[in-house]
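Student: missing the sequence, but the structure's below:
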């Protein structure tokens, strides 16, 4: 136990239970895989005691935050709907700032980035957070460049992640950095999850996007989903749903924050990613199935959306799914 990496997770009233659980469970499974205590994880809150999370579950803190002393390997601040009160709590923010100085690595999950920002730890930096809170946090902390797109970001010893289960991806990256890819891969298998989703993979993939409220956009999306392999163009989709191409683009931008053309490209890229991870199809076959004219066109789309090539994506995803 004396050689274990000490991880402190900071909770507060109305923190998100999954933000905490993803960190704790992922690192504890790493201990199981390693067969020894690689990580010693503690949960702390002001005054100690019970933490009533945003979901209504109550967690017992291991220690009062004000009594925790370093050194720490990693300090992780949870997110959750209580983050606005947490980042206004001067005592909590002061202890986060103090412990950050005594930590090798400092991280936040989801809206926990707001607490790091309140502590002045993100000034002049780019930070990931939940896509739905990035605009508010950008207004509240103009010295920080909050990015709603990536799953997680690592800048030197400061790490920030997107919403909720993105903590799992962040912790897998910690495990890989600390112990190597084989252990991280084994942990991913135990968790029955993807291994090493690229940190800059978009949070708002079409698999998680909300259903459009506008009926025309819904019809257009349904048509696109069922005709990906065809020669889809915004003009063709607009004709199919009975509006002008210009009006369709306005509707898509308003409802989905992207143009119809970009939505089609993203949808093809996401569909290709799923096929590369879940099947043994060649890249040529995948490109043809989802409507890319060439593998090179698919490669450019992958680089733009995920920041990696189709080959890299296939190698990392299939290493878990097909092992």
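Tutor: Sure, I can see it. The model shown is predicted, which means the values in this text are computed figures rather than measured ones.
Student: okay, CA-based contacts and neighbour counts for the rest of this
Tutor: OK.
Student: Using the three-state scheme, assign the nearest residue to residue 291 once chain neighbours are set aside.
Tutor: Of all residues not flanking residue 291 in the chain, residue 229 sits nearest, at 4.0 Å (C-alpha to C-alpha, 6 or more residues apart in numbering). On the three-state scheme (DSSP: H, G, I helix; E, B strand; the rest coil), residue 229 is labelled coil.
Student: mind checking how far residue 229 is from residue 95?
Tutor: As for residue 229, its distance to residue 95 is 54 Å (criterion: C-alpha to C-alpha, to the nearest Å).
Student: now do residue 322
Tutor: Applying C-alpha to C-alpha, one obtains 45 Å for the distance of residue 322 from residue 95.
Student: Who has more neighbours out of those two?
Tutor: When neighbours are counted by other C-alpha atoms under 10 Å, residue 95 comes out ahead of the other of residue 322 and residue 95, with 17 against 10.
Student: which SS class is the closest residue in space to that one that isn't next to it in sequence?
Tutor: Distances taken as C-alpha to C-alpha, 6+ apart place residue 66 nearest to residue 95, at 6.5 Å, with adjacent residues excluded. The assignment at residue 66 comes out as helix when based on three-state DSSP.
Student: which residues does residue 66 contact?
Tutor: For residue 66, the contacting residues are 46, 47, 95, taking C-alpha atoms under 8 Å, 6 or more residues apart in numbering as the criterion.
Student: I figured residue 46 was touching residue 92, is that so?
Tutor: Yes - if you go by C-alpha atoms under 8 Å, residue 46 and residue 92 touch, sitting 6.7 Å apart.
Student: One more to weigh against that first structure:
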């Protein structure tokens, strides 16, 4: 991509959102609502709405989302038209879109006119197919990071961030991370105060703590319920007890070696790491739903000390227990 000068703070920025058949609905509507809310806030303050939004797709009949909701869209713009931001959505239809010469060529050509290019969720695959992620850092939905890295070895895939910026290219993690990315774009354009006002209006974080790895690991445990659900229930009832490998293997009725191997195969993590995550999850609930002192919570959840719990929170959530409580307690 050629370098383009940063647009004027008072300029009206054209944002084109690319959709395709079976696009993920929230990948489109989440970021769009952020920009629309920014327009409303600026207009209500007597200013000129800063964004001009345009949903585009191939053809002139709109596009059907994977949710079965039809979206009205304009035909793909001509390559030479000026553009501030190109935003590529993701969804189940991205494989077909990334294999379509029409979509790939249009993204490649349209990016040369854009001040910046961004993707939501698996939209990163379309950017990669167009060659825009070559040698760049990028992220996509946690369950697709490995696939993106294998298919495009030159892309430096980072599985944890909510979004990644590498020069003029922005990529975001799964689905709702598109809202986080859009808020970051608004902050870059209009400043922190406007972005924070939009976040408050939408009742979301301007910058949420932690990365998407915390969600993927927890979901992996949930996906293992058929095999280890009873064990997880037992762990949650005995968080302050001995949860060593030998204790877990005995509870599961398996040898330590067999248990370690099967558990890692099913959940993608070691038993010790899973115990830590379950303890953090329990502590999160107590921090947000009760006034129990942090020291007492650390003991009840089996951390043994506040410092041990603090290190686990920082490692898994990138936030201390005290900060978590202040952010999530109403």
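Tutor: That came in fine, so what should we check first? Because the structure is predicted, anything quoted here is derived from the model rather than measured.
Student: still on that earlier bit, in strands, which of the contacts of residue 66 of the first structure appear?
Tutor: Among those, none falls in strands (DSSP state E).
Student: can you put the residues you listed in JSON lines and add distance to residue 314 of the first structure?
Tutor: Written out in JSON lines, the entries for those read as follows (distance: C-alpha to C-alpha, whole Å):
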{"residue": "46", "distance to residue 314 of the first structure": "44"}
{"residue": "47", "distance to residue 314 of the first structure": "47"}
{"residue": "95", "distance to residue 314 of the first structure": "42"}
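Student: For residue 263 of the first structure, state which of those is nearest.
Tutor: For these, the closest approach to residue 263 of the first structure (C-alpha to C-alpha) belongs to residue 95, at 43.7 Å.
Student: So which residues of the stretch 101-250 of the second structure form helices?
Tutor: Secondary structure of the stretch 101-250 of the second structure (DSSP state H, counting those that start in this stretch): helices located at 101-111, 123-129, 145-151, 177-190, 192-202, 213-223, 225-237, 245-252.
Student: Where in the first structure does the fourth one fall?
Tutor: The one in question is helix 177-190 of the second structure. When helix 177-190 of the second structure is aligned against the first structure using TM-score structural alignment, it corresponds to residues 166-179.
Student: for the third one, same thing?
Tutor: Against the first structure, the aligned range for helix 145-151 of the second structure is residues 134-140 (TM-score structural alignment).
Student: Quick check: that stretch compared with the second structure, mean distance?
Tutor: With mean C-alpha distance after the TM-score superposition for the first structure, stretch 134-140 of the first structure departs from the second structure by a mean of 2.5 Å once superposed.
Student: Please identify the buried residues of that stretch?
Tutor: Buried residues in stretch 134-140 of the first structure, defined by neighbour count with 16 or more other C-alpha atoms under 10 Å: 134, 135, 137.
Student: what does stretch 307-325 of the second structure give?
Tutor: Using 16+ other C-alpha under 10 Å, the residues of stretch 307-325 of the second structure that count as buried are 309-313, 316-321, 324-325.
Student: coming back round to it: would you mind getting the average deviation of the match of helix 177-190 of the second structure from the second structure?
Tutor: Overall, stretch 166-179 of the first structure averages 2.5 Å from its counterpart (mean C-alpha distance after the TM-score superposition for the first structure).
Student: Can you list the buried residues in that stretch?
Tutor: By 16+ other C-alpha under 10 Å, the buried positions in stretch 166-179 of the first structure come out as 166, 167, 168, 169, 170, 171, 172, 173, 174, 175, 176.
Student: mind listing what residue 18 of the second structure touches?
Tutor: Residue 18 of the second structure touches 55, 56, 57, 86, 87, 88, 89, counting by C-alpha under 8 Å, 6+ apart.
Student: how would you label the counterpart of the second one in the first structure: helix, strand or coil?
Tutor: Taking TM-score structural alignment, residue 56 of the second structure has residue 44 as its aligned residue in the first structure. In terms of secondary structure, residue 44 of the first structure is strand; the call rests on three-state DSSP.
Student: quick one: residue 44 of the first structure and residue 61 touch, right?
Tutor: Yes - under the criterion of C-alpha under 8 Å, residue 44 of the first structure is in contact with residue 61, at a separation of 5.1 Å.
Student: Between the two, which has more neighbouring residues?
Tutor: A side-by-side neighbour count of residue 44 of the first structure and residue 61, using other C-alpha under 10 Å, places residue 44 first with 25 against 21.
Student: Can you tell me how far the more buried one is from residue 51 of the first structure?
Tutor: Remark: distance between residue 44 of the first structure and residue 51 of the first structure (C-alpha to C-alpha) = 9 Å.
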